[in-house]
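[1] this is a predicted model, with the sequence first.
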Amino acid sequence: MDTPSPDSADLQKCESSSSPGLTLTNAMPEDASPVEPQDAKVRCVRIPDLFSSIMATKPVVNPHYHDVKPYADRWITKIMQEDDEWGAKNSKADFCYLSSLWVPDADEEALRVVVAWNEWIFHFDDQFDDGHLSSDPLAAQEEIDMTMALMGEEPPLQREANPIRWLFQNIWNHFKKRASPDLQQRFKGMHKIYFDGLLTQIKAMHQGRLLQRSVQEYMDMRRGTIGTYAAVALAEYAHGIKLQQEIVDHPSLQDCLCIMSDLVVLKDLALGVDINLMSILTEQGLSTQQAMDKIGVQIDDCYKRWYIALANMPVWGEEIDREVLKFVEACRCVALGNLYWSFKTGRYLGYEGYEVRRTRMLHLPPSGAHGPA
């Protein structure tokens, strides 16, 4: 799919549009002085090129996608004890498509496990974003402690008692059948990073400090909360990647993990999914477009950091190097899959995904409009 840069006609069309489309609310505080006089009239912002450099290749969809998706949709609706209306809505999120891009070479069983994990993390995460755990740090800690314990010697749970915990225990039981002891420990460690990030976010929100952080502090927190580290461990399982922990701990591989997470975070920021960093930047006196341009610079920096990480990679020998290349590609596929999924499913952009990608113009709300993004 070609993605030409927006021309002046696209910009004029965007500025004159009366439809607000996707909202990017609260990006500029009401009482802030606009850096550019025309800011109040602008109805669009030009987003960075998200499909360049290591994101320029087209992803491969797992060949089992069409068989697994209908099964997975019915299965999760039953597990969550929901009705057909809920199932139809959940199906549109198409977590099977996301999973298929992450693990294009996985067999059908492994793909089902990855889909189940994506279902789990989104429903688990909802409790902390907008659910009952979003404003209760003690309850959030308790839920995380109980979930971590499921990767120990906990007895089997009853599905009806807590579907989300049962789902995670089921995923873990399938995962450990194929995973080496090193990978099992890595899976636990990657989830601890995710859980610690959630707790940091909950505490910051509870104390009203979420937007009082520096850009670097905010990126460090978000890197943990998006769960992409654990996604790579899933990809290792699904593709049978065999690496000892001492290899994965090498700075170059750790950099690949970090860059992959940063690309997903910055993509969410560019598409208006997460407006918090935009708010931090505009509080520093930047206009909305200047804040978006700064995000674009950070994305380009991720690409440079990626190639530097590869250049600093040691040569371990044929057998290990082959597995390392698979690991590096797994990191890239997680970021690339998340990007394509965001545009295809309409989860973030509604029906505007193709047009936003073609023009790189994202609609903003009418001047003075505020509300949830």
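    Cool, the structure landed. Numbers count the residues shown, from 1 in each chain.

[2] all contacts plus neighbour counts: C-alpha atoms, from now on.
    Noted.

[3] quick one: S99 is in a strand?
    No - assessed with DSSP: H, G, I helix; E, B strand; the rest coil, S99 is helix; it does not lie in a strand.

[4] excluding chain neighbours, give the residue nearest to it in space.
    V115 (5.6 Å; C-alpha to C-alpha, 6 or more residues apart in numbering).

[5] which of the helices or strands spans that neighbour?
    Assessed by DSSP states H and E, V115 sits inside helix 108-129.

[6] for that helix, buried residues please.
    Of all the residues in helix 108-129, those buried under the rule 16 or more other C-alpha atoms under 10 Å are 108, 110-120, 124-125, 128.

[7] give me the residues contacting it.
    64, 68, 72, 76, 95-96, 99-100, 103, 133-134, 140, 164, 167-168, 171, 174-175, 198, 202, 227, 234-235, 237-238 (C-alpha atoms under 8 Å, 6 or more residues apart in numbering).

[8] so of those residues, which ones are in helices?
    Using DSSP state H, the members of the contacts of helix 108-129 that fall in helices are 68, 72, 76, 95-96, 99-100, 140, 164, 167-168, 171, 174-175, 198, 202, 234-235, 237-238.

[9] of those residues, grab the buried ones for ChimeraX.
    In ChimeraX, this line selects whichever of the ones in helices among the contacts of helix 108-129 come out buried by 16+ other C-alpha under 10 Å:
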select :68,72,76,95,96,99,100,140,164,167,168,171,175,198,202,234,235,237,238
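
[10] let me see the contact set for C333.
    Contacts for C333 (C-alpha under 8 Å, 6+ apart) come out as P59, L101, W102, V103.

[11] closest one of those to G353?
    Lowest distance from G353 to the contacts of C333 (C-alpha to C-alpha) belongs to P59, with 16.9 Å.

[12] is it true that that closest one touches L101?
    Yes - with contact defined as C-alpha atoms under 8 Å, P59 and L101 form a contacting pair (6.3 Å).

[13] intersection of neighbour lists for these two?
    With C-alpha under 8 Å, 6+ apart as the test, P59 and L101 both reach C333, L336, G337.

[14] CSV please, covering the residues you listed and showing secondary structure and distance to S91.
    Listed next are these as CSV, based on DSSP: H, G, I helix; E, B strand; the rest coil; distance: C-alpha to C-alpha, whole Å:
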residue, secondary structure, distance to S91
C333, helix, 22
L336, helix, 21
G337, helix, 17
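
[15] quick one: distance of the host helix or strand of V328 to the chain centre.
    Assigning secondary structure by DSSP H and E places V328 in helix 318-344. Distance, stretch centre to chain centre, for helix 318-344: 14 Å (C-alpha atoms, centre = their mean, to the nearest Å).

[16] can you name the next helix or strand after that helix?
    helix 353-359.

[17] returning to that earlier point: next one: the helix holding V115 to chain centre, how far?
    On C-alpha atoms, centre = their mean, the centre of helix 108-129 falls 12 Å from the chain's centre.

[18] again, but for stretch 61-69
    For stretch 61-69, the distance to the chain centre is 21 Å (C-alpha atoms, centre = their mean).

[19] could you tell me the end-to-end distance of that stretch?
    12 Å (C-alpha to C-alpha, to the nearest Å).

[20] residues contacting that stretch, please?
    94, 96-97, 100-101, 103-108, 111-112.

[21] one more structure, for comparison:
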Amino acid sequence: MSDKPQMIHLPETMANWPWPRYINPHYEEVKAQSDAWFKEFKPFTETSQHAFDKCDFGRLASLAYPWASKEHLRTGCDLMNVFFVVDEYTDVESAPIVREMVDIVIDAMNYPHKPRPDGEILLGEVTRQFWERAIKTATPSSQKHFIEAFTDYLNSVVEQASDRDSDHVRTVESYLSNRKENIGARPSYVPAELGLNLPDEAFYHPVVTELSYYIAELIILDNDLASYNKEQATGDDRHNILTVVMQQFNTDLEGAIAWVVNYHEDVEIKFLDGMKRLPSFGPTVDKELEEYVLALAIWPRTNDCWNFESGRYFGSKGLEFQKTRYVPLLPKVKNDSTLKREQVVVPLVDL
């Protein structure tokens, strides 16, 4: 028997993506401000906060919004902190509790000037403060788009919790349909839109909607490839495209990865083709739409770079794995799922 650890091969899915890596020059400064604000809420234990910090969500925002002003980048950094605290808090709860949490977040977003009730879970006040600051520098159309997209995302988190409660593994089609909202891509496009005034006929045009969902799919595929190792180790891999493909097509991990690579290539082609089919709405709107579509197009590169540059999935060895493309399979660990809210365990990856 060999003592060598089993390895997972991470294919270079983004090798042919036409858009390079960018990062916002205000990254360090704005990330520090956002993180200091977030930590005031004491959302985690010291150990879990350390693991959360390793994820470097300010880097994710700075890669995603490389041309944003400091104010709009701050909205992006705050949003990433909000996303991932919602993620950590809801991941360990049953669907009815997740529904209660989600309703609090939706209420805080719709009434950002209303004081939150005493004793409420901190998600309400975190969301309220984030959105109250964001709307000061956001156009009315971008505010509307964010509230719609973030509400859809939150409702999909409840669906994910229902799947978890019943240990339900979806089909590929059903999984991607839920995950396209659940990955949080649509609300994540909005910080790039905060200064734009895209009219409904452009923003909701079928081709633009199609493009936004293709990007969401690329983010899902790359996120699931990167996160699978951590998720299989903690027993939280039922909500991952690799598990779904293995079960539906009765294949092994290698076969599932090959399926994802092929599907990824198909989606890339569809996105590039869709860009050619964008209608014209006149010079002013076309210029803004071009800016928005560019913001969509850099998201898959953003996501791929952050997967390796942060410590969320590969600990301190991300850049090494980005070169070698081989990651040792993590041993199974048991997290204490009885620890909730401020006591929730944010797993630290150490490969």
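    Everything's here; your move. What you see is a predicted model; the values in this text were computed from it and never measured.

[22] TM-score for the pair, please.
    Once superposed, chain against chain, the TM-score is 0.84 (TM-score structural alignment, normalised by the length of the second structure); 324 aligned residues with a C-alpha RMSD of 2.5 Å.

[23] returning to that earlier point: specify the angle between the helix holding V115 of the first structure and helix 95-102 in degrees.
    Using axes from the mean of the first three to the mean of the last three C-alpha atoms, to 10 degrees, the inter-axis angle of helix 108-129 of the first structure relative to helix 95-102 is 120 degrees.

[24] the second structure: matching residues for helix 108-129 of the first structure?
    Alignment of helix 108-129 of the first structure against the second structure: residues 70-91, by TM-score structural alignment.

[25] how about stretch 166-182 of the first structure?
    With TM-score structural alignment as the criterion, stretch 166-182 of the first structure aligns to 125-141.

[26] now do the closest residue to N110 of the second structure other than its chain neighbours against L122 of the second structure, distance only.
    In space, and not counting its chain neighbours, N110 of the second structure is closest to I147: 7.6 Å by C-alpha to C-alpha, 6+ apart. Distance, I147 of the second structure to L122 of the second structure, using C-alpha to C-alpha: 19 Å.

[27] for the stretch 1-150 of the first structure, what spans make up the strands?
    44-46 (DSSP state E, counting those that start in this stretch).

[28] tell me which element the counterpart of I280 of the first structure in the second structure is part of?
    When the second structure is aligned by TM-score structural alignment, I280 of the first structure is paired with V244. Counting by DSSP H and E, the element that carries V244 of the second structure is helix 241-249.

[29] list the buried ones in that helix?
    So for helix 241-249 of the second structure, counting by 16+ other C-alpha under 10 Å, buried means I241, L242, T243, V244, V245, M246, Q247.

[30] surely the fifth one is in contact with V172?
    Yes - V245 of the second structure sits in contact with V172 when judged by C-alpha under 8 Å, with a separation of 6.5 Å.

[31] quick revisit: mean distance, the helix holding V115 of the first structure to its aligned residues in the second structure?
    Superposed on the second structure, helix 108-129 of the first structure shows a mean distance of 1.2 Å to its aligned residues (mean C-alpha distance after the TM-score superposition for the first structure).

[32] against K326 of the first structure, how distant is L253 of the first structure?
    11 Å.

[33] what is the burial count for the residue mapped onto V293 of the second structure from the first structure?
    Under the alignment (TM-score structural alignment), V293 of the second structure maps onto V328 of the first structure. Other residues near V328 of the first structure come to 19 when the count uses other C-alpha atoms under 10 Å.

[34] find the nearest non-adjacent residue to V328 of the first structure, please.
    Per C-alpha to C-alpha, 6+ apart, closest to V328 of the first structure is C256, 6.7 Å.

[35] cool, and F281 of the second structure?
    In space, F281 of the second structure is closest to A202, 7.1 Å off (C-alpha to C-alpha, 6+ apart).

[36] what lines up with the one you found in the first structure?
    Per TM-score structural alignment, A202 of the second structure is aligned with I247.

[37] may I have the secondary structure class of that match?
    Strictly by three-state DSSP, I247 of the first structure counts as helix.

[38] G227 of the first structure versus the aligned residue in the first structure for F150 of the second structure, what's the distance?
    The alignment partner of F150 of the second structure in the first structure, by TM-score structural alignment, is H191. According to C-alpha to C-alpha, H191 of the first structure and G227 of the first structure sit 7 Å apart.

[39] tally of neighbours for the aligned partner of I299 of the first structure in the second structure?
    Aligned counterpart of I299 of the first structure in the second structure: H264 (TM-score structural alignment). Here the number of neighbours of H264 of the second structure (other C-alpha under 10 Å) works out to 21.

[40] from what I can see H264 of the second structure touches E12, true?
    No - in this structure, H264 of the second structure is not within contact of E12 by C-alpha under 8 Å, at 10.7 Å.

[41] shared neighbours, the two?
    Between them, H264 of the second structure and E12 share no contacting residue, judged by C-alpha under 8 Å, 6+ apart.

[42] still on that earlier bit, how many neighbours does the match of F150 of the second structure have?
    Neighbourhood size, H191 of the first structure [other C-alpha under 10 Å]: 23.

[43] contacts only, for it.
    Counting by C-alpha under 8 Å, 6+ apart, H191 of the first structure has contacts G227, Y229, A230.

[44] over to R347 of the first structure?
    Contacts of R347 of the first structure were listed using C-alpha under 8 Å, 6+ apart, and they are A93.

[45] try it again at 10 Å.
    Contacts for R347 of the first structure (C-alpha atoms under 10 Å, 6 or more residues apart in numbering) come out as K92, A93, D94, V273, W341, G353.

[46] D84 of the first structure now?
    Taking C-alpha under 10 Å, 6+ apart as the test, what D84 of the first structure contacts is R74, T77, K78, N90.

[47] pull out the buried members of those residues.
    Among those, the ones that count as buried by 16+ other C-alpha under 10 Å are T77.

[48] can I get the contacts of D84 of the first structure in TSV including distance to R305 of the first structure?
    Output for the contacts of D84 of the first structure, formatted as TSV (distance: C-alpha to C-alpha, whole Å):
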residue	distance to R305 of the first structure
R74	42
T77	41
K78	44
N90	36
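
[49] max pairwise distance over the contacts of D84 of the first structure: which two?
    K78 and N90, at 12.1 Å, using C-alpha to C-alpha across the contacts of D84 of the first structure.

[50] I figured Q158 of the first structure hits I79, correct?
    No - the pair Q158 of the first structure and I79 does not pass the contact test of C-alpha atoms under 10 Å, sitting 11.0 Å apart.

[51] so which of those two has more stuff around it?
    I79 (15 against 10).

[52] the more buried one and N170 touch, don't they?
    No - if you go by C-alpha under 10 Å, I79 of the first structure and N170 don't touch, sitting 11.1 Å apart.

[53] shared neighbours, those two?
    By C-alpha under 10 Å, 6+ apart, the residues touching both I79 of the first structure and N170 are R159, I164.
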